[in-house]
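Chemist: prediction below, plus the sequence it came from.
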Amino acid sequence: MIKVTTIPGDGIGKEVMEAGIAVLDALDLNFDFIKSEAGDGYFQENGNTIPEETLKNAKNSQATLFGAITSTPGERSPIITLRKELDAFANLRPIKSFEGINSLYNDLDFLVVRENTEGLYSQVESYGDKEETIAISERIITKKASERIARFAFDKAISDERNKVTCVHKANVLKKTDGLFKRTFYDVAKSYPKIKSEDLYIDAVAMYLIKEPRSFDIIVTTNLFGDILSDEAAGLVGGLGLAPSGNIGDNNGLFEPVHGSAPDIAGKNISNPIAMILSSAMMLDFLDENYYANQITTAVENVLKARKIATPDLGGTAKTMDLANAVIEEINKQT
């Protein structure tokens, strides 16, 4: 039996988690779901954003499925804490167009690979004076982490039959940190002569994503740059409601939609569950349940293409579980 820790979190995280689990329950899987707590709601009751029991459950599971949390000012982020504790060093953000979705481009299919453990998200900050008028944040880049994420990106290119990896950086200004990241990328590239390698500045890529997004296959970059670029890229194909993600480590995977807890619509049951459902499919791929992952992906594509059932963000009036049930119906048609 495969153990999967589930963390619904706050706001619409609870709603999309319910939808995601319903879809997984429709498959012939031998999963043990271990429901765990984290987020601002848990903090308000217990004074802690993520309890040790949740971290223990995640470490003892083969994978973790995460909903969404509301940030608690001044407190540690549950998702960043989980990434660090699980050493989930690679964040994967697939950018794919879906037929039936009104988007800027209808033929995109590329992947953003983001280093997940360091950079400005290391959260090493301090004040430079007693009056707290100067704030300092350390941007930590190491050769070890840079090599690991570059190798992951090239291996992913091979496994996914992609042809090019683009290193994104700002080494002309951040000469030491991004200089190290860029040099390490090209050192790793020497071991993959059949995969084209290139590098571009972050500001140029931000423009090229709008003007020439078809030129990308796999983008590999540092933590903050990857966070920004992946959200920008999601806007090209319909928005965050369709954007899944995975955080991959050597021994565990953490999977989540990236749309946030959306407190303005929480409780109305109108949130789009597709990002969570697709994140569940990514989890199944990670767990070598490829057949069932493909079933989910095909079902989602068919539902979106038909446009018969859509939540408000997609131009419809359907409820969260209406869309999830439509996906389940499509899965049942395949069996």
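Modeler: Sure, I can see it. Residues are numbered from 1 along each chain as shown.
Chemist: drop to CA atoms for contacts and neighbour counts, all remaining ones
Modeler: OK.
Chemist: how much space separates Thr142 from Glu131?
Modeler: Distance of Thr142 to Glu131, given as C-alpha to C-alpha, to the nearest Å: 32 Å.
Chemist: repeat that for Tyr208.
Modeler: Going from Tyr208 to Glu131 by C-alpha to C-alpha gives 42 Å.
Chemist: right, and the helix or strand after the one helix or strand Val112 maps to?
Modeler: Per DSSP states H and E: Val112 is located in strand 109-115. Moving toward the C-terminus from strand 109-115, the next helix or strand (DSSP H and E) is strand 125-127.
Chemist: which residue is nearest the middle of the protein?
Modeler: Ser245 (2.3 Å; C-alpha atoms, centre = their mean).
Chemist: quick one: that residue is in a strand?
Modeler: Yes - with DSSP: H, G, I helix; E, B strand; the rest coil as the criterion, Ser245 is part of a strand.
Chemist: which residues touch it?
Modeler: The contact partners of Ser245, by C-alpha atoms under 8 Å, 6 or more residues apart in numbering, come to Asn91, Leu92, Arg93, Pro94, Phe255, Glu256, Pro257, Val258, Ser279, Met282.
Chemist: where does the first one sit: helix, strand or coil?
Modeler: Classification of Asn91 using three-state DSSP returns strand.
Chemist: so it makes contact with Pro244?
Modeler: No - using C-alpha atoms under 8 Å, Asn91 makes no contact with Pro244, being 10.7 Å away.
Chemist: what ranges does this structure have for its helices?
Modeler: 12-25, 40-46, 52-59, 78-85, 143-159, 177-189, 202-211, 223-234, 274-286, 290-306, 320-334 (DSSP state H).
Chemist: to Lys196, which of those lies closest?
Modeler: Among the helices of the chain, the nearest to Lys196 by C-alpha to C-alpha is helix 177-189 (8.4 Å).
Chemist: hang on, the earlier thing: name the residues that touch the strand holding Val112?
Modeler: Residues outside strand 109-115 that contact it (C-alpha under 8 Å, 6+ apart) are 89-97, 145-146, 149, 153, 214, 216-223, 225-227, 229-230.
Chemist: likewise for stretch 271-283?
Modeler: Stretch 271-283 is contacted from outside by 12, 15-17, 19-20, 23-24, 63, 65, 67, 240-246, 253-258, 265, 292-294, 296-297, 300, 311-313, 319-321, 323-324, using C-alpha under 8 Å, 6+ apart.
Chemist: for stretch 7-14, same thing?
Modeler: Outside of stretch 7-14, the residues within contact range by C-alpha under 8 Å, 6+ apart are 15, 17, 35-41, 64-70, 260-263, 265-267, 269, 271.
Chemist: try this one side by side with the last:
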Amino acid sequence: MKIAVAKGDGIGPEIMDAVLHIFNAAKVPLTYEFVDMGKWVFDKGFSTGMTPDAQQAIERLGVLFKGPMETPKGKGVKSINVTARKVWNTYANKRVFQTLHGVDTVFSKAGIPIRLTILRENIEDTYGGIEHMLTQDVAVSRRMITRPGCMQFLRYCFNMADKQGARRITCAHKANIMKLTDGLFLECFNEIAREYPHLKADDVIVDDLAMKLVTKPQDFDVICLTNLQGDILSDLCAGLVGGLGFAPSANIGEFISIFEAVHGTAPDIAGKNIANPTSLLLSGLMMLRHLGLWEQAATIENALLHTLEQGIHTGDFGDRSTVSLNTTEFAAAIIANFGKLPATSAVLSQPNHPVELQLVKPTENHMLVSPTHAHETINGVDLFVESAEQPGAVAEKCLRHPGAHFTLTSLSNRGTQVWPTGSVFTNCANVYTARFEKKDVPVTVQSVLDLCARVSADFKVCSYELLLQYGDTRGYSLAQGQ
């Protein structure tokens, strides 16, 4: 079986060489096609951070094993790591955090073992990077959460939790504030949970989860989160077990999957052969199991755990009173321990069941669209208008334009209502949201556009959003105080 390998930037080539040396010593039945990705590819003028040949190879092979990569700063380019995940629709990010012997943390010293799986939706949310300046003072980011995207991701989460015999699966969210976006994520979680009655499924508000993770992390098992919240909380969990140097990561897609180190490129120590390869090695073990190579994965993981129990370490962790090994020596120590088992948490070996990857390239983009179950009605429109005037003056001008279809019902600023009621203590930016709701007549997109044209006689209309209703369910939020 052949996979694509991108060594990465900074310490990437050193730790990748160490991991592949371990794989070869364990007789892992893989061959490698090395592809060009990373900052140095950006610097050659490839705006995606990868060459066309690299993209074609990865799409042909279906698996990418990559070292840490740097995105150039201040050049207006997107992160190559995020781009790769999104372009190939690796919709689920899986990170496993576990207590490792020899990696001291406050929890290991207290005798509290940790094993957490963080599952992060990988495509949507604010990581779409859809941002605009409405005025020189007001920036807006569109946070897109889709029902089909949630269902695809959460179905993977429940299936994975079921296969690994999870004792608990938890949905973390902020649906108490973001009632439509996080509310949709939670709704999909609860819908799929009903298909797995034997799994204990519950939910927690994400800020409460952050507190509980640093006080009682042992209470949790599998946690599902949206993209941004998952990014933040997964790094928090890395801190619980010793840092990003011990945090493996898998990005799972329908056709293509990516396994990577999630720590930085550490340019200050690049080329010195002193970097810790553990994170990339653990990510590689996730890749081997994804490919059905269970036997070699168990051999390597048991050797790694035994090595750590011996007190062997690189310079970034372990007993400072003992000599640290360089990258090459650390890999050699693991190889020397093949066939040995750790005193605790030994991994049971299973026969290999190589997976046949779906390498048939789709002929067109797959459209994620849910069946329509409810009638859609346009209840009005929110117009985002630029003005540095007082709310009353803005309302006076807006009231000139509703016409036969609409009524001006409220003005809000930064999400807080300032007209017809409000407080002079509310500070306002120079973008107001003018909510025009329909009168007792049907409205169309054309009537909304006509309203925009009329209002634009007095204001710059920066943006607009339709007020949609599906059956009896309102598809828009109310302003604070409305």
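Modeler: Right, received. Where do you want to start? As the structure is a computational prediction, the values presented were derived from the model and not from experiment.
Chemist: how close does Glu161 of the first structure get to Gly238 of the first structure?
Modeler: 25 Å.
Chemist: do Pro193 of the first structure as well
Modeler: Distance of Pro193 of the first structure to Gly238 of the first structure, given as C-alpha to C-alpha: 35 Å.
Chemist: neighbour-wise, which of those two wins?
Modeler: Neighbours of Pro193 of the first structure and Gly238, each counted by other C-alpha atoms under 10 Å, are more numerous for Gly238; the result is 22 against 9.
Chemist: tell me the counterpart of that one in the second structure.
Modeler: Correspondence of Gly238 of the first structure to the second structure, assessed by TM-score structural alignment: Gly242.
Chemist: isn't that match up against Phe107?
Modeler: No - contact status for Gly242 of the second structure versus Phe107: not in contact, 9.9 Å apart, counting by C-alpha under 8 Å.
Chemist: so who does Ser215 of the first structure touch?
Modeler: Shown in contact with Ser215 of the first structure (C-alpha under 8 Å, 6+ apart): no residues.
Chemist: what's the spacing between the residue of the second structure sitting at the aligned position of it and Ile114 of the second structure?
Modeler: With TM-score structural alignment as the criterion, Ser215 of the first structure lines up with Asp219 in the second structure. For Asp219 of the second structure, the distance to Ile114 of the second structure (C-alpha to C-alpha) stands at 9 Å.
Chemist: what's the burial count for the residue lying closest to Ala326 of the first structure once chain neighbours are set aside?
Modeler: Excluding its sequence neighbours, the residue lying closest to Ala326 of the first structure (C-alpha to C-alpha, 6 or more residues apart in numbering) is Val303, at 6.7 Å. By other C-alpha under 10 Å, the residues close to Val303 of the first structure number 21.
Chemist: run a quick neighbour tally on the aligned residue in the second structure for Asn290 of the first structure.
Modeler: The equivalent of Asn290 of the first structure in the second structure is Trp294 (alignment by TM-score structural alignment). Per other C-alpha under 10 Å, the neighbour tally for Trp294 of the second structure reads 20.
Chemist: surely Trp294 of the second structure is in contact with Ser349?
Modeler: Yes - in this structure, Trp294 of the second structure is within contact of Ser349 by C-alpha under 8 Å, at 6.7 Å.
Chemist: from the contacts of Ser245 of the first structure, which two are the most distant?
Modeler: Val258 and Met282, at 13.5 Å, using C-alpha to C-alpha across the contacts of Ser245 of the first structure.
Chemist: now for these two: what residues contact both?
Modeler: Residues touching both Val258 of the first structure and Met282 (C-alpha under 8 Å, 6+ apart) are Pro244, Ser245.
Chemist: what about the two, which has more around it?
Modeler: Taking neighbours as other C-alpha under 10 Å, Val258 of the first structure and Met282 compare with Met282 leading, 28 against 23.
Chemist: hmm, back to that, more neighbours, Tyr208 and Glu131 of the first structure?
Modeler: Comparing Tyr208 of the first structure with Glu131 by other C-alpha under 10 Å, the one with more neighbours is Tyr208, at 14 against 7.
Chemist: how close does the more buried one sit to Leu229 of the first structure?
Modeler: With C-alpha to C-alpha as the criterion, Tyr208 of the first structure and Leu229 of the first structure are 11 Å apart.
Chemist: and the counterpart of Asn93 of the second structure in the first structure, how many neighbours does it have?
Modeler: Using TM-score structural alignment, the partner of Asn93 of the second structure in the first structure is Asn91. Counted with other C-alpha under 10 Å, residues neighbouring Asn91 of the first structure total 26.
Chemist: please apply the same query to Lys44 of the second structure.
Modeler: Number of residues near Lys44 of the second structure (other C-alpha under 10 Å) recorded here: 11.
Chemist: same check on Lys35 of the first structure?
Modeler: Using other C-alpha under 10 Å, Lys35 of the first structure is surrounded by 14 other residues.
Chemist: ok, it - contacts?
Modeler: Lys35 of the first structure is in contact with Thr5, Thr6, Ile7, Pro8, counting by C-alpha under 8 Å, 6+ apart.
Chemist: any chance of these in a markdown table, plus neighbour count and distance to Cys167 of the first structure?
Modeler: Below are the contacts of Lys35 of the first structure laid out as a markdown table (neighbours: other C-alpha atoms under 10 Å; distance: C-alpha to C-alpha, whole Å):
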| residue | neighbour count | distance to Cys167 of the first structure |
| --- | --- | --- |
| Thr5 | 26 | 33 |
| Thr6 | 25 | 33 |
| Ile7 | 24 | 33 |
| Pro8 | 25 | 34 |
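Chemist: Ile169 of the second structure -> the first structure?
Modeler: Match for Ile169 of the second structure (TM-score structural alignment): Val165.
Chemist: its match and Ile195 touch, don't they?
Modeler: Yes - Val165 of the first structure lies in contact with Ile195 (C-alpha under 8 Å); the separation is 7.2 Å.
Chemist: the two: which has the busier surroundings?
Modeler: Val165 (26 against 18).
Chemist: residues touching the more buried one, list them.
Modeler: By C-alpha under 8 Å, 6+ apart, the residues touching Val165 of the first structure are Ala153, Phe154, Ala157, Ile195, Lys196, Ser197, Glu198, Phe216, Asp217, Ile218, Ile219, Val220.
Chemist: among those residues, which lie within strands?
Modeler: Lys196, Ser197, Glu198, Ile218, Ile219, Val220 (DSSP state E).
Chemist: what is the nearest of the residues you listed to Ile79 of the first structure?
Modeler: Nearest to Ile79 of the first structure among those: Val220, at 20.6 Å, using C-alpha to C-alpha.
Chemist: ok, the closest one - contacts?
Modeler: Val220 of the first structure sits next to Val112, Val113, Arg114, Glu115, Ile149, Ala150, Ala153, Val165, Thr166, Cys167, Val168, Gly226 when contact means C-alpha under 8 Å, 6+ apart.
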